[in-house]
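Undergrad: Turn this into a structure:
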Amino acid sequence: MSTRPDTRISVVIAEDHLIYRQSVVRALERSRCIRVLAEASDGRAAWDAIRELKPDVAVLDYRMPLMDGTHVARLASFTSDIATRVLILSAFTESSSVYKAVEDGAAGFLNKEVEPSHLVDAVVACAAGNTVLPADFAPGLLREIRKRSHKPLVANVPFGLDCDR
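TA: Got it, this is the predicted structure:
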């Protein structure tokens, strides 16, 4: 009898609100392509689970006790033996929050009001190496990038250049 390796996407979930965490676990476990390896209620426990289990994706709350999800994303992105991709879930969807998550290495960012099927799709996309950001986040994120870049939005045209030719 041969045993097939488990090819499902492995996931660690960290969320400090138990009821919401349980809902995320249920939504992901309904998918035949995802298996939840561990749950955590704070960022430090999430980081410990990521280091130990090395999941394909970590679904993390933006704000948690002991360590925020963005801090965990930063640690994961700068630790050479960790290939875990981080998907942030947050009730805070202002452009500065999205920017911080992406800057810290998150592969995706979703509003906590996401439909369960879209959450599953986002985990699959992150595991495949894609970036997940809802289209309605793009305008605010672009404004935030421009605001923080300290570069002029319009290129300087050299003096005397005739643009009509």
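Undergrad: From here on, just use CA atoms for contacts and neighbour counts.
TA: Noted.
Undergrad: Helices along the chain, start to end?
TA: 18-29, 43-53, 69-77, 95-103, 116-127, 138-149 (DSSP state H).
Undergrad: what's the nearest residue to T7 once chain neighbours are set aside in contact with, if anything?
TA: Distances taken as CA to CA, 6 or more residues apart in numbering put C33 closest to T7, at 7.7 Å, once the chain neighbours are dropped. By CA atoms under 8 Å, 6 or more residues apart in numbering, C33 lies in contact with 7-9.
Undergrad: so of the residues you listed, which ones are in strands?
TA: I9 (DSSP state E).
Undergrad: Among the contacts of C33, the buried ones, what's the ChimeraX command?
TA: Those of the contacts of C33 that count as buried under 16 or more other CA atoms under 10 Å are selected in ChimeraX with:
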select :9
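Undergrad: Before we compare anything, build this one as well:
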Amino acid sequence: MPLTVLLVDDEPLVRAGLRAVLEAQPDIEVTGEAADGAAVIPLVRRLRPDVVAMDVRMPLMDGIEATRALLRTVPDPPKILMITTFENDEYVYGALRAGADGFLLKRARPAEIVNAVRLVADGESLLFPAAVRQLAARYGTGYGTAAAREELRRAALTGREADVLRLMARGLSNAEIAVRLVVGTETVKSHVSAVLAKLGARDRTQAVIAAYESGFVSPG
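TA: The predicted model follows:
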């Protein structure tokens, strides 16, 4: 079965460019398009895409609001990949905090676009970890607060789970973490699953943001 993608952007040329790049791949199919976030929920319910590639800024309903609404109302929602012009955009960080799984720069090369869609669909690796660190440093409203630290403390991560979270925050994949910790990849997957469950995180991106905002790891 091909990996299915829904494109949401108010610029027709952007949608056309993304469609051309993605549909050139034999394992990716663009199943639908929309020009505003307000159309996302009915399309997702009808098309059941694996990934929604969505502009962060749109005139009626932006990507942040659409992300919140989608995750709140649709069971087993698709992965959400935000499309943005600037990687240091406060809107991007707001979308990631709302539950988006990663972001894609509009100036990205075709191979990077395809790779980003595959990565976010797989949930294997955080996209642009360095940029997420910068975003956390600039816009992380809960960074280092007592409440955020207490929330992480209540998660009661084991020592090995804490090690895994630190390496996730650096953008390492499961295979890279396995090499670093000298354990098997399946062991790392188990630790990652435990970290997500304890933090109440939807995916790796949400876990990493929690790590930064609690002060568990430093954006610097």
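Undergrad: tell me which of the contacts of C33 of the first structure are still there in the second structure?
TA: Retained in the second structure: 7-9, out of those (criterion both residues aligned by TM-score structural alignment, their matches' CA atoms under 8 Å).
Undergrad: Any chance of TSV for the helices of the first structure, columns distance to L37 of the first structure and mean neighbour count?
TA: Shown next, in TSV, are these (distance: least, CA to CA, whole Å; neighbours: other CA atoms under 10 Å):
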stretch	distance to L37 of the first structure	mean neighbour count
helix 18-29	10	16
helix 43-53	8	19
helix 69-77	17	23
helix 95-103	23	19
helix 116-127	14	19
helix 138-149	32	14
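Undergrad: tell me the contacts of the residue in the second structure that A101 of the first structure lines up against?
TA: Structural correspondence for A101 of the first structure with respect to the second structure (TM-score structural alignment): A95. Listed by CA under 8 Å, 6+ apart, the contact partners of A95 of the second structure are 56, 63-64, 67, 82.
Undergrad: Looking at those, which is nearest V132 of the second structure?
TA: Nearest to V132 of the second structure out of the contacts of A95 of the second structure is M82 (CA to CA; 13.0 Å).
Undergrad: my read: the closest one touches R97, true?
TA: No. Using CA atoms under 8 Å, M82 of the second structure makes no contact with R97, being 11.9 Å away.
Undergrad: Looking at the contacts of A95 of the second structure, which one is closest to P75 of the second structure?
TA: Nearest to P75 of the second structure, judged by CA to CA, of the contacts of A95 of the second structure is T67 at 13.1 Å.
Undergrad: Kindly check the end-to-end length of stretch 44-52 of the second structure for me.
TA: Taking CA to CA, to the nearest Å, stretch 44-52 of the second structure runs 8 Å from one end to the other.
Undergrad: and that stretch, which stretch of the first structure?
TA: Taking TM-score structural alignment, stretch 44-52 of the second structure hits residues 50-58 over in the first structure.
Undergrad: likewise stretch 207-214 of the second structure?
TA: Going by TM-score structural alignment, stretch 207-214 of the second structure lines up with nothing in the first structure.
Undergrad: quick one, what contacts the most centrally placed residue in the second structure?
TA: Computing the C-alpha centroid of the second structure and ranking residues by CA atoms, centre = their mean puts D101 first, at 1.4 Å. Residues near D101 of the second structure by CA under 8 Å, 6+ apart: 79-82, 120, 126, 203-206.
Undergrad: packing partners for the longest helix along the second structure?
TA: Using DSSP H, we find that the single longest helix of the second structure is helix 185-199. In terms of contacts (3 or more CA pairs under 8 Å, 6 or more residues apart in numbering; DSSP states H and E), helix 185-199 of the second structure is packed against helix 146-155, helix 159-169, helix 174-181, helix 204-213.
Undergrad: and it with helix 204-213, angle?
TA: Following axes from the mean of the first three to the mean of the last three CA atoms, to 10 degrees, one obtains 60 degrees for the angle between helix 185-199 of the second structure and helix 204-213.
Undergrad: and the angle for helix 185-199 of the second structure with helix 174-181?
TA: Using the same axes, to 10 degrees: helix 185-199 of the second structure against helix 174-181 is 100 degrees.
Undergrad: ok, and for helix 185-199 of the second structure, which residues are buried?
TA: 185, 188-189, 191-192, 195-196, 199.
Undergrad: picking that back up, now tabulate the contacts of C33 of the first structure in JSON lines and tack on distance to E52 of the first structure.
TA: As requested, the contacts of C33 of the first structure are exported to JSON lines (distance: CA to CA, whole Å):
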{"residue": "T7", "distance to E52 of the first structure": "19"}
{"residue": "R8", "distance to E52 of the first structure": "18"}
{"residue": "I9", "distance to E52 of the first structure": "16"}
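Undergrad: just curious, which of the contacts of C33 of the first structure is nearest to L142 of the first structure?
TA: Taking the contacts of C33 of the first structure together and measuring to L142 of the first structure by CA to CA, the closest member is I9, at 30.9 Å.
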